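Trainee: here is a sequence with its predicted model. Questions after.
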Amino acid sequence: MRLEGKAITASVNLTGNHASPDEADKQVLHIWGRQPLAGHVKVSGAKNAALVVMTGALLCSGDCRLRNVPVLADVKRMGQILSALGVKLTQNGDVLDLNARDISTSEAPYELVSQLRASFFAIGPLLARLGVAKIPLPGGCAIGARPVELHVRGLQAMGADVQIDHGIVNAYVTGPNRRLKGAKIYLDYPSVGATETLMMAATLADGETTIENAAQEPEVLDLANFCNSMGAKITGAGTKTITISGVEQLHSTDYSIIPDRIEAGTFLVAGAITRGDIIVGPVIPDHLTAVIAKLRAIGAKVTAEGTNQLRIVGAPQHTGTDIETLPYPGFPTDMQAQFMALLTLSEGNSVISETVFENRLRHVAELNRMGADIRVKGNHAIIRGVPFLSGAPVVATDLRASAALVLAGLAAQGKTTIQQLQHLDRGYESLEDKLRGLGAKLVRSLADAEPDASLVSQAIAVQSTLN
């Protein structure tokens, strides 16, 4: 197929609210709260699906066209990593074209991989395609240890020789055709990353591979569907047992990424925390079952609008609830921080238990700066609902923590100023524009500059009518 678009080679041109990570580090977001949100908000493509599908394009020596790709800092960085490997990329809006015909190296650059954990997924496709891969140990948000042992053990079971030396994972396949072998693999933990890495590696392996205790997240199924659209033979994705029958090669495809369930969930919480009335879509409602259940449990009204939209109407007063994060289909760890912001204003006591990452409660201190009453004991956060939050200067510590602070700012009295916006830009496309479209009052500016005067006066006028 003929691909058209604007060449991005080593970068993607970001639009909307996003700045480069260095620029975002110098910017702040001002939010004037207590404005009920109303209207319709569009959900972008899933970040976590787009990133791994981009690495999956390494499996194909032809053209791959991806649609519904969100314009994000993480997508830009993944584009840079693939470009460094020799992949040709062009982007036009949310359409991304990739051609991995002439991969020029099997070694990903440390300075890029160290900033994006998802880049480690390239080890599976590179090893399957070239028989060799050198990938630095990954980086990303500092939310806890996310070891790669499951990836390594699975690749070793498929016949790869894997060594970790000075922070570099060196993997290669011996033999006349340097081809991985099918294997039976059991994952000690249903790791999304390990499931995706091994599934991609197995698509070009010799024989059949079975992954037991596989991750069931929708992004895993999306990757399998993408690979199958190129001619792979994957069954069982989305269940605990995935079977992959290796094929000789894959072919070109045109594929659309699923909607982002975490972005959708964040907007649903935004509707609840501002006691608003908004419609969120497109979504796949089944991907949000756990989030919808908890929203209904605290008193918010969530209803389907057609087949791919959800409407949320916040209650005058929500009630507390307990949450335990779990692998899918349990409550997602990526929604824990956002829901915590909501529970700070919910009547009674709530307990959130974080079981997926051990260092993902750092937003507690920032929410407490805004008047929340949260105590941490181990991996548990005990939340006592308060009547209101107060705007304050706060610092985002990771991607989902930054979203939680935005939500808290939307509900708080007065002005909230959020620093370290590079985290926010990693996972939310045009978030400020989308929120302004719902009636939120917020503006981004340089840390040492006053925000736009017209927006400030408008926001203050709204605030004065509410107080």
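Mentor: Right, received. Where do you want to start?
Trainee: rest of the way, CA atoms for contacts and neighbours
Mentor: Fine.
Trainee: quick check: Asp334 is in a strand.
Mentor: No: counting by DSSP: H, G, I helix; E, B strand; the rest coil, Asp334 is located in no strand; its state is helix.
Trainee: okay, now it: neighbour count?
Mentor: 19 (other CA atoms under 10 Å).
Trainee: do Ala224 as well
Mentor: Using other CA under 10 Å, Ala224 has 27 neighbouring residues.
Trainee: distance-wise, check it relative to Leu180.
Mentor: Remark: distance between Ala224 and Leu180 (CA to CA, to the nearest Å) = 18 Å.
Trainee: kindly report the same for Val406.
Mentor: Taking CA to CA, one finds Val406 at 46 Å from Leu180.
Trainee: and what of Ala46?
Mentor: Counting by CA to CA - Ala46 and Leu180 are separated by 30 Å.
Trainee: do Pro316 as well
Mentor: 58 Å.
Trainee: more neighbours, these two?
Mentor: Leu180 (28 against 12).
Trainee: so who does the residue lying closest to Thr239 once chain neighbours are set aside touch?
Mentor: Leaving out its chain neighbours, the residue that sits closest to Thr239 by CA to CA, 6 or more residues apart in numbering is Gln216, at 5.3 Å. The contact partners of Gln216, by CA atoms under 8 Å, 6 or more residues apart in numbering, come to 190, 192, 237-240, 327-329.
Trainee: out of these, which are buried?
Mentor: Neighbour-count burial (16 or more other CA atoms under 10 Å) is assigned, among these, to 190, 192, 237-238, 327-329.
Trainee: closest one to Leu58 out of these, please.
Mentor: Nearest to Leu58 among the buried ones among the contacts of Gln216 is Val192, at 18.8 Å by CA to CA.
Trainee: put this beside the first:
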Amino acid sequence: MDSILVTGNGPVNGQIPIAGAKNACLTLMPATLLSEEPLTLTNAPRLSDIKTMTALLQSLGAEVSSLQDGQVQAMSSHDLTSQTADYEIVRKMRASNLVLGPLLARFGHAVVSLPGGCAIGARPMDLHVEGLEALGAEIELKDGYLYAKAPGGLKGAVHEMRFASVGATENIVMAATLAKGTTVLKNAAREPEIVDLVECLRKMGAQIAGEGTSTIEIQGVDRLHGATHQVVTDRIELGTYMLAPAICGGEVELLGGRMRLVESFAAKLDAAGVSVTETDKGLKVARKNGRVSAVDVVTEPFPGFPTDLQAQMMALMCTAEGTSVLEERIFENRFMHAPELVRMGANIEVHGGTATVTGVERLKGAPVMATDLRASVSLILAGLAAEGETTVSRVYHLDRGYEHVVRKLEGVGAKIERIKGQ
């Protein structure tokens, strides 16, 4: 099993290109199921999760071609052979459940495995089911599969979600594009990935308004056509690499970054003593004066502080002057990186959904283990700021969400290498 060796090596300087958003691409790919005509995505990230979604779509009979070194995904669902998403594929990735809404809308029936639990929380399907049932679907859970049908087709409705779930919003919006009449989705999630999905669906002929707000209105159409769409910049990869100069000094320009994607995160960095400025090419980040200051963080749905940047922010706070409190309100069990940071000399106390971090002057390199995707990169960031060598094991998590981590960090002067397992 591969590992990553990081040696604390002082400041980082230069440019890092930011890839297309994983979470956006994983939502856009199932949109191909809504139409018989081709859907082409450009600026696609080259990640294992994209390969998993490709395998799932192909298992349904869709044609998927990866072009231009994986940065273009060309898809066609003109001749699907199945409407069943099998457990063996769905279990590998939570986003697989996003085929439910499109299949149900286009074919009137679908069978989709429950994805099961996750290292960072259960993330159940109830909000997806409630929204689709509001559109007239009949859904039964049997033997770990959701059996969904809409014999007379889906019908527009007014539905208010109990929680602004990103995945449920995406599933319901995609399904509503082919429903009869108008759907009004209230308490919808507002993430940039949803805005990106709507922009793509609109290119395919969907009639949607209100994306980026808490109320989205969808006027159903008879059919959608093909389109070409560029995947939005990955705001989580962007935020992650913004922390590299914050944690070990220097100045880095993140190519393709935009402030509107990370405003709440950038505000916290500014309060901690990190400068973030927009340039013609992206965002430039530099530590203002010496050691950063402790700041408190509460994770919230967009436009609040992203839960997917909490682990990385904790790594920064481990080296800050003062004590910070990080409160996780989105997922339970998302502090599994804390004990690994403690192995590196961090001072962290976790009580339920709250972690109290008292900064230390210097972390020390140690062997650590990644527990999930964002935890893995938080340990790499900590290693950049640590004295000596840090070996991060179980980095297969990393491959799900970050392309070419070693190459990108080496490009700004970090001392980092991937060690092949036996």
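Mentor: Yep, it's here. Because the structure is predicted, anything quoted here is derived from the model rather than measured.
Trainee: any idea how many residues pack against the residue nearest to Gly116 of the second structure when sequence neighbours are not counted?
Mentor: Closest residue to Gly116 of the second structure apart from its sequence neighbours, by CA to CA, 6+ apart: Arg91 at 6.5 Å. Neighbour count for Arg91 of the second structure, taken as other CA under 10 Å: 17.
Trainee: which residue lines up with Arg91 of the second structure in the first structure?
Mentor: Under the alignment (TM-score structural alignment), Arg91 of the second structure pairs with Ser114 in the first structure.
Trainee: do the same with Gly359 of the second structure
Mentor: In the first structure, Gly359 of the second structure lines up with Gly385, judged by TM-score structural alignment.
Trainee: how about its match, what does it touch?
Mentor: Taking CA under 8 Å, 6+ apart as the test, what Gly385 of the first structure contacts is 320, 343-350, 372-373.
Trainee: how near is the most centrally placed residue in the second structure to Arg94 of the second structure?
Mentor: Note on the second structure: the residue nearest the mean C-alpha position is Asn23, at 4.0 Å, using CA atoms, centre = their mean. Using CA to CA, one gets 11 Å for the distance from Asn23 of the second structure to Arg94 of the second structure.
Trainee: out of the buried ones among the contacts of Gln216 of the first structure, which sit inside strands?
Mentor: Among those, DSSP state E puts none in strands.
Trainee: show me where the stretch 151-300 of the second structure has strands.
Mentor: Assigned by DSSP state E, counting those that start in this stretch, the stretch 151-300 of the second structure shows strands spanning 158-160, 182-186, 207-209, 215-219, 227-230, 250-255, 274-278, 282-287, 297-298.
Trainee: can I get the ones you listed in JSON lines with distance to Arg334 of the second structure?
Mentor: Output for those, formatted as JSON lines (distance: least, CA to CA, whole Å):
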{"stretch": "strand 158-160", "distance to Arg334 of the second structure": "27"}
{"stretch": "strand 182-186", "distance to Arg334 of the second structure": "28"}
{"stretch": "strand 207-209", "distance to Arg334 of the second structure": "34"}
{"stretch": "strand 215-219", "distance to Arg334 of the second structure": "29"}
{"stretch": "strand 227-230", "distance to Arg334 of the second structure": "31"}
{"stretch": "strand 250-255", "distance to Arg334 of the second structure": "27"}
{"stretch": "strand 274-278", "distance to Arg334 of the second structure": "25"}
{"stretch": "strand 282-287", "distance to Arg334 of the second structure": "27"}
{"stretch": "strand 297-298", "distance to Arg334 of the second structure": "13"}
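Trainee: so which of these is nearest Ser35 of the second structure?
Mentor: strand 227-230 (10.0 Å).
Trainee: ok so Leu126 of the first structure is a helix residue?
Mentor: Yes: under three-state DSSP, Leu126 of the first structure falls within a helix.
Trainee: I'd guessed it sits against Ala133; true?
Mentor: Yes: if you go by CA atoms under 8 Å, Leu126 of the first structure and Ala133 touch, sitting 5.7 Å apart.
Trainee: these two: which has the busier surroundings?
Mentor: Taking neighbours as other CA under 10 Å, Leu126 of the first structure and Ala133 compare with Leu126 leading, 27 against 24.
Trainee: mind checking the SS state of Arg418 of the second structure?
Mentor: With three-state DSSP as the criterion, Arg418 of the second structure reads strand.
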